[in-house]
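J.: sharing a model prediction with you, sequence too.
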Amino acid sequence: MADTAIDYAAVFQALPGMVALLTPELVYAEANEEFLRMSGRTREQVVGRYFFDVFPDNPADPAANGMRNLAASLTRVADSGERDAMALQRYDVESVQRPGEWEERYWSPVNAPVFGPDGSVVLLIHKVEEVTELIRARERSPGDRSRVLEAELYTRGRELQEVNERLREAHAHEREVALALQTAMLPAPNPLGHHRAAVRYQPATEALNVCGDWYDLVDLPGGDRIGLAVGDVVGHGLAAACVMGKLRSALSAASLVANGPAQALDALGLYARSVDGAQNTTAVQTRIDWESHTITYSSAGHLPPALLSRDGTVAFLEQATDPPLGARPEHIPRVEAILGFTEGDTLVLYTDGLIERRDEDIDHSLARLADALTRHRGSAPEPLADALLLELLPSGRATDDTALVILRL
């Protein structure tokens, strides 16, 4: 196996989710099978054609701007060489079988550059999460919405199961494949209105630079609200990276249509039952509402987020913690709690690699985190993230993965 060359074309076609490759001039160079299937196009209708000849804006709807927003994102990535994770977009997609008929679709794109030997951008990776059915579920009754959400997440798990098995066969080349997956699965933080956020992801040095930790930031419907989440899949390497990608995408989509963090984690727990390796994953989901100045949160066995007040005091969000995903033999609705905040406070979400030590009690680990936050009160999210990693991670070899999200409230 070690002497067998990787068939990167086959890996690309097997990637979970819709993925296409574009030239800097926004011409399709390639599209994977899932992209063609979900978009209803054949390879001949896509490859070699200008992106917006394949997917134009609906000329009958002056308010349609999804494709224009996407054009701006792709152009920005081509010019800057920086990855761009877009907020959820509504697109009107013309039917190939019935020209002139347009279908409302909801896609969540991530666009990333591929560099050539001279450092210039030679290709653009365009990855899309199709969440149309989940958004439509909001318009149904609560009972129907829950069933549609559960069915959609279960279907995603079954469709990706074969991909997961095929990727596991490449275990001798875990690092190359899993790093490609993680680049696509972990979004770069977009500006969240006027709110400032910082994210960090640092793998364990013993895990070939791939892991099962994740973070997510998403604009939520219904006013000035956003969702923040972190999670931790058991294990390292390619298998954990595949599970991480599935769970992050599922929780991100669920948070858009759920009534709160507890319901989003409920849906994720049901979905996780269909995903090998997802059992005992921990995760915490939060919803920050600037109109009510509240944080609503729910935790599936994860370490508690920390709220740093402007005066330097630290409160841990630990009043709504249930067991990890799949740890209960029967489904029981999860709990959530609400905590108020003051403008200028800082919310910190993290995974266990940041603070836990094998020879240390967890209370002592949390106390070290609180002390570091207090000493750096007043720091903006970016320098605060750097300071926490510098002070709290072991100076030698890191034995566990770390994901960190910091948001100025």
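T.: The structure has been received and is ready for your questions. Numbering: from 1, shown residues only.
J.: only C-alpha atoms for contact and neighbour calcs from this point on.
T.: Will do.
J.: longest helix of this structure?
T.: helix 142-168 (DSSP state H).
J.: list the buried residues of whichever helix or strand comes after that helix.
T.: As assigned by DSSP states H and E, the chain's next helix or strand after helix 142-168 is helix 174-185. For helix 174-185, a neighbour-count test (16 or more other C-alpha atoms under 10 Å) marks 174, 175, 176, 177, 178, 179, 181, 182, 184, 185 as buried.
J.: and for stretch 309-319?
T.: Residues of stretch 309-319 classed as buried: 309, 312, 314, 317, 318 (neighbour count, 16+ other C-alpha under 10 Å).
J.: that older thread, check which residues of the longest helix of the chain are buried.
T.: Neighbour-count burial for helix 142-168 flags 145-146, 148-154, 156-157, 160-161, 163-164, 167-168 (criterion: 16+ other C-alpha under 10 Å).
J.: ok, and here's another one to check against it:
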Amino acid sequence: MRKPRIDYVAVFRALPGMVALLTPDLVYADANDDFLRLAGRTREQLLGRYIFDVFPENPNDPAAAGMRETRESMLRVVATGERDTMALLRYDIEDPQRPGVWREHYWSPVNAPVQDPDGQVALVVHRVEEVTELIHARGGTNGGARARVLEAELYTRARELQEVNERLRQAHAHEREVALALQAAMLPAPGPTGPHAAAVRYRPALGALNVCGDWYDLVDLPGDNLAVAVGDVVGHGLAAACAMGQLRSALSAACRVADGPAQAVEALGLYARFVEGAEATTVVTTFIDWDRRTIAYSSAGHPPPVLAHADGTVTFLDRATDPPLAARPEHLPRPQAHTRFTEGDTLVLYTDGLIERRGEDIYTGLDRLAESVTRHRHAPPEALADALLGDLLPTMGSTDDTALIVLRL
């Protein structure tokens, strides 16, 4: 059966209901026939013009907020790449045939992004349900007092809902800023560690409170040796940031006195039982001995570090994996394994935001990581870290935060 040829321009024009396309600058790019008919404008009056030049706000309504709320909704779509649904909105339209005469309208808008191949928002789909006639009809065929009461009640409730949504957005944004600032203050600054080049990265989740549970650390050990660790707290926002700070500090201290990474992770697991929100945290710790050229490691439920050899082979450090912190009722010693490295090898530690994708097997993400590390293995750590993020993170950002350490051995 032949696949039908579809004229998507004709489909767009014929769509039922009001639909318009705007650029990220909120300039009209197109509008369907229902939008033109119900808005009382021609296509020539819309295309290439700023939305609020075409539809300014009613100057006779001192309580009007439709322009501000519509603009903020559309700009959120451009900034986040996510759909934004607005509450019922009153937005009067000036009669194009009678300047100065404004017609009362009630709208229910939804704004959605259209992304280009690079993941950037190229267009905003502005879909509007015109419900003015419905409101009038519910109050009687000729409007009247009942209609006016219903209109006032719906409009008031819509404004209250919009205000609640705006307060929630502001609280969300404030908590996210505080959590990120707290995490930035607790994580060590990026840069070289002794004579060995290291690069660290942290990428918060995009437009969500699912941030601030990941951490990294580099700890100097006796004999110019080094402990390198990454961890991931289950949780979001300030609570996750606080738990992360406590666990990172505890592990840093444990690494300085423990005989090896297993003992350090074991001590951290005991401590986690008394830290609210620390249950099921994953962490992996490596002790690097430069003289013996060995890496000792121990993992509590964390994705395995990658050791990229100069000859192009890759080893996953996965022979000492145990359940996450405080995940089992009884206390048992943690496992530990060793592997050798040669000068010029690269060690990569990371959190699951780098490799995991919804609906995808974790081994697919690990294979993707191994391929990227191998391809960029000769790059300096800073360039390699950027290349890994570029290869593995979604263009529009991840739904989980990501911590990454790249160390040239």
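T.: Here it is on my side, so go on. Every value quoted in this text rests on a predicted model; they were computed, and no experiment measured them.
J.: fetch the TM-score of the aligned pair.
T.: Overlay of the two chains. TM-score (TM-score structural alignment, normalised by the length of the first structure): 0.57; 239 aligned residues with a C-alpha RMSD of 1.5 Å.
J.: that older thread, can you redo the buried residues of helix 174-185 of the first structure as CSV with distance to residue 84 of the first structure?
T.: Shown next, in CSV, are the buried residues of helix 174-185 of the first structure (distance: C-alpha to C-alpha, whole Å):
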residue, distance to residue 84 of the first structure
174, 25
175, 23
176, 22
177, 21
178, 20
179, 17
181, 16
182, 14
184, 11
185, 12
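J.: what ranges do the helices span in the stretch 251-400 of the second structure?
T.: 261-272, 362-375, 381-392 (DSSP state H, counting those that start in this stretch).
J.: how about those helices, which one is nearest residue 109 of the second structure?
T.: Of all the helices of the stretch 251-400 of the second structure, it is helix 381-392 that lies closest to residue 109 of the second structure, at 35.2 Å by C-alpha to C-alpha.
J.: now the very next helix or strand once past that closest one on the first structure. Mean distance?
T.: With elements assigned by DSSP H and E, the helix or strand that comes after helix 381-392 of the second structure is strand 402-408. Its aligned residues in the first structure lie a mean 0.3 Å from strand 402-408 of the second structure after superposition (mean C-alpha distance after the TM-score superposition for the first structure).
J.: show me what contacts residue 342 of the first structure?
T.: By C-alpha atoms under 8 Å, 6 or more residues apart in numbering, residue 342 of the first structure lies in contact with 293, 309, 409.
J.: I'd like those as CSV, with distance to residue 275 of the first structure appended.
T.: What follows is the contacts of residue 342 of the first structure, written out as CSV (distance: C-alpha to C-alpha, whole Å):
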residue, distance to residue 275 of the first structure
293, 36
309, 39
409, 35
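J.: and which of these is nearest residue 339 of the first structure?
T.: residue 293 (8.6 Å).
J.: count of residues packed around the residue mapped onto the closest one from the second structure?
T.: Under the alignment by TM-score structural alignment, residue 293 of the first structure pairs with residue 293 in the second structure. Using other C-alpha atoms under 10 Å, residue 293 of the second structure is surrounded by 13 other residues.
J.: surely residue 293 of the second structure is in contact with residue 338?
T.: No - the pair residue 293 of the second structure and residue 338 fails to qualify as a contact (C-alpha atoms under 8 Å) at a distance of 10.3 Å.
J.: re the thing from before, now for the buried residues of stretch 309-319 of the first structure: which two are most distant?
T.: 312 and 318 (18.7 Å).
J.: in which helix or strand does residue 208 of the second structure reside?
T.: Using DSSP H and E, no helix or strand contains residue 208 of the second structure.
J.: contacts only, for it.
T.: For residue 208 of the second structure, the contact set (C-alpha under 8 Å, 6+ apart) comprises 176, 399.
J.: got it, and residue 369 of the second structure?
T.: Residues counted as contacts of residue 369 of the second structure (C-alpha under 8 Å, 6+ apart) are 355, 388, 392.
J.: same thing but at 7 Å, please
T.: Neighbouring residues of residue 369 of the second structure by C-alpha atoms under 7 Å, 6 or more residues apart in numbering: residue 355.
J.: with the one 5 residues further on instead?
T.: The contact partners of residue 374 of the second structure, by C-alpha under 7 Å, 6+ apart, come to 308, 312.
J.: which position in the first structure pairs with it?
T.: Under the alignment by TM-score structural alignment, residue 374 of the second structure pairs with residue 374 in the first structure.
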